[in-house]
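> Predicted model follows, preceded by the sequence.
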Amino acid sequence: MGIFAHRQVMTHTGSGRLVKSTIRSLRILEYVEEQGSVRLTDVASEFDIGHSTAHNHLVTLEHEGVLVRRDGRYSLGMKFLKHGVSATQSIPYIEVIRRNVLELAERLELEIEFLVEEHGRVVSVIDTGYKFTKYPTADSNLNVGTFYPMGCTASGKAILAAMSESDVEEVLDEWGLPESTQYSITSREVLSEELEQVRERGYSSAKQEIVEGFDNIGVVITGPDGTIIGAITVGWPSYHFETSVPHQIVDQLLHTKEAIEAEMQTTEA
């Protein structure tokens, strides 16, 4: 039995009972995503279920277009691409944000990312990667769709700093403060002090807290009614700046935040 089968499943929520078979199908999709492609026997072994049960899940998911089968192996279908695009387009002012993110990336020649909070974590929605950067060790991989804990990311800290105290506690109660690297914040008291600093200076920072060798700073983006929409971050390899972050980068990020929020005032969501 694999790790996906061992993931804790709550069968009740405050609003009703969860359907275990649906949860298992979703776990199977996660397993397929992680593996790239799987055989029926892989699923049966991973979830400790009979071949007929594994087959029923797989053919149902294939019938619904979320899995495709080639040469006896199942992989994710392109239907997820449509779902992802639809989810992205549902974010208020996403085109305003996208345009400004790309413009900022071109000006700074650094990685710019836009992330939103969902169920107590942040997820990458727009990531310029290192398309606009000049440093030779640049990695071209994009992080779109990747979820991160909030307490050790610049985006998460920027959003947490804009949340109410009760909402922050709810996030921490659900997800805690995982130690992603040796530099991650694992104390609520330390995080609380840092969030206060974020509120005072207007931007957040994370130095090697989510990935060793990578630093970034971030700002929260709020709508005209004060609703938190997401956060924009600027990131770079830790060696890129020997001491503190150049004030020009901070200024450019803050300017982009102001430009986006000003344009929102005259644009429909």
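Ah, there it is. Residues are numbered from 1 along each chain as shown.

> only C-alpha atoms for contact and neighbour calcs from this point on.
Fine.

> a helix runs through residue 193, doesn't it?
Yes: checked against DSSP: H, G, I helix; E, B strand; the rest coil, residue 193 lies within a helix.

> Could you report the neighbour count for it?
10 (other Cα atoms under 10 Å).

> Quick check: the gap between it and residue 175.
Here the distance between residue 193 and residue 175 works out to 19 Å (Cα to Cα, to the nearest Å).

> here's the one I want to compare it with:
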Amino acid sequence: MFCIQNKMRKTKSVYKPIVPAVEQASQVLLCLGDGGKFEKKLTQICAEVGIHKSKAYTILNTLSKYGFVQKDTYLKTYSLGPGLIMLSRYLLDNLKYMKVVSPLLESLARETNATAFFGALSGESVYVVDKHEGNQNIGFTLQIGHRFHFTLGSHGKCIVAFMPLERRKILLERKKLYFYGDPAAVDLERLQCELNDCRHKGYSVDTGEVTPGVNNVSAPVFGPTEKIIGCIVLIGTFSGPAIEEYGRKTAYTGREISYRLGANLKNIYGNGNQK
């Protein structure tokens, strides 16, 4: 009798109210968000989490279905997905980077009388997570949560300009790129010049090619690991000399936000384009 009771006590003591599959899925998400490489291959995830390939593949596919994980079919890597942004929409206002971004974004919009927004980069999409509007008579309908393709227009140019060289080469081999709206309009020689110009000046430009009559300038925003996490985009009907002036202001805003988030601007821009 004593032995039976003892066994029962042991069984009770090792019981954990945890679902193994959910625990493993949580470990996979934590692995993808551990602050190291943003994108990881299946073998790396398996090694870090300690699970078999088949199990990891099934978990990643399930998480991808709900947008919590995104797969890069070209590089065969996995990263955190945009579904996490939607899930965390009530938390966004309390995030550190939002407290940094919002006042600087508001200041940019006020100085230029244009619409300024911060787009968070997630996978191959840019999500509008904060915006401020200036006093222009022409307004732009732009909702929080709106999604753009990450190669679209000026923000696409500034994101790709600061990509690692190897990844940029692979990306530019794609047939569908939206830097000028219509993929058929892409001129790679011209694009390379614009990307080089963006790396030098710190901002990129779209003069009504995506949306006729609407111009915009964009600048990258970097996080503490010096990886691009999003971009500042300024939209309006400004033209001529104002494009360059507003481009410099937007670039300054992007660098200031990056600096406050802990990015090393010297490592990113070198000595010629810092705060």
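Everything's here; your move. Not measured: the values here are computed from a predicted model.

> What value does the TM-score take for this pair?
Overlay of the two chains. TM-score (TM-score structural alignment, normalised by the length of the first structure): 0.58; 192 aligned residues with a Cα RMSD of 3.5 Å.

> and the spatially most central residue of the first structure, what does it touch?
For the first structure, the residue nearest the mean C-alpha position is residue 123 (1.6 Å; Cα atoms, centre = their mean). For residue 123 of the first structure, the contact set (Cα atoms under 8 Å, 6 or more residues apart in numbering) comprises 115, 116, 117, 144, 145, 146, 147, 148.

> Now with 7 Å, please.
115, 116, 117, 145, 146, 147, 148 (Cα atoms under 7 Å, 6 or more residues apart in numbering).

> top of the residues you listed by neighbour count?
residue 115 (27 neighbours).

> That one pairs with which position in the second structure?
In the second structure, residue 115 of the first structure lines up with residue 119, judged by TM-score structural alignment.

> Which residue, other than its chain neighbours, is closest to that match?
residue 128 (4.5 Å; Cα to Cα, 6 or more residues apart in numbering).

> count of neighbours near residue 32 of the first structure?
20.

> That one and residue 44 of the first structure, how far apart?
In this view, residue 32 of the first structure and residue 44 of the first structure are 12 Å apart by Cα to Cα.

> what's the answer for residue 92 of the first structure, then?
41 Å.

> Neighbour count for those two, which is higher?
A direct count of neighbours by other Cα under 10 Å for residue 92 of the first structure and residue 44 places residue 44 higher, at 18 against 15.

> Same question for that one, what's its three-state structure.
helix.

> Was I right to think it contacts residue 54?
Yes: if you go by Cα atoms under 7 Å, residue 44 of the first structure and residue 54 touch, sitting 5.5 Å apart.

> about what we covered before: element containing the match of residue 115 of the first structure, please.
strand 115-122 (DSSP states H and E).

> Contacts for that strand, please.
Residues outside strand 115-122 of the second structure that contact it (Cα under 7 Å, 6+ apart): 81-82, 105, 108-109, 126-134, 229-236.

> Write a PyMOL command that selects only the buried members of the residues you listed.
Written as a PyMOL command, the selection of buried residues from the contacts of strand 115-122 of the second structure, which uses 16 or more other Cα atoms under 10 Å, is:
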select buried, resi 81+82+105+108+109+126+127+128+129+130+131+132+133+134+229+230+231+232+233+234+235+236
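
> Trace the residue nearest to residue 119 of the second structure over to the first structure, please.
Aligned partner of residue 128 of the second structure by TM-score structural alignment: residue 124.

> thinking again about what came up before, in strands, which of the contacts of strand 115-122 of the second structure appear?
Using DSSP state E, the subset of the contacts of strand 115-122 of the second structure located in strands is 126-133, 229-236.

> what about residue 249 of the first structure, how many neighbours?
Quick note: residue 249 of the first structure (other Cα under 10 Å) scores 16 neighbours.

> What helix or strand is it located in?
helix 247-264.

> Helix, strand, or coil at residue 206 of the first structure?
Per three-state DSSP, residue 206 of the first structure ends up strand.

> Quickly note the distance from it to residue 123 of the first structure.
Note on residue 206 of the first structure: its distance to residue 123 of the first structure, by Cα to Cα, is 16 Å.

> What of residue 12 of the first structure?
25 Å.

> correct me, but residue 157 of the first structure touches residue 151?
Yes: under the contact definition of Cα under 7 Å, residue 157 of the first structure touches residue 151, with a separation of 5.9 Å.

> More neighbours: these two, which one.
More neighbours surround residue 151 than the other of residue 157 of the first structure and residue 151, with 34 against 30 (other Cα under 10 Å).

> Look up how far residue 17 of the first structure lies from the more buried one.
Counting by Cα to Cα, the gap from residue 151 of the first structure to residue 17 of the first structure is 30 Å.

> Repeat that for residue 263 of the first structure.
Per Cα to Cα, residue 263 of the first structure is found 43 Å from residue 17 of the first structure.

> So which of those two has more stuff around it?
Neighbours were counted for residue 263 of the first structure and for residue 17 using other Cα under 10 Å; residue 263 has more, 14 against 10.

> The second structure: which residue goes with the more buried one?
Match for residue 263 of the first structure (TM-score structural alignment): residue 260.

> can you give me the helices in the stretch 1-150 of the first structure?
For the stretch 1-150 of the first structure, applying DSSP state H, counting those that start in this stretch gives helices covering 3-6, 20-35, 40-47, 51-63, 79-89, 94-108.
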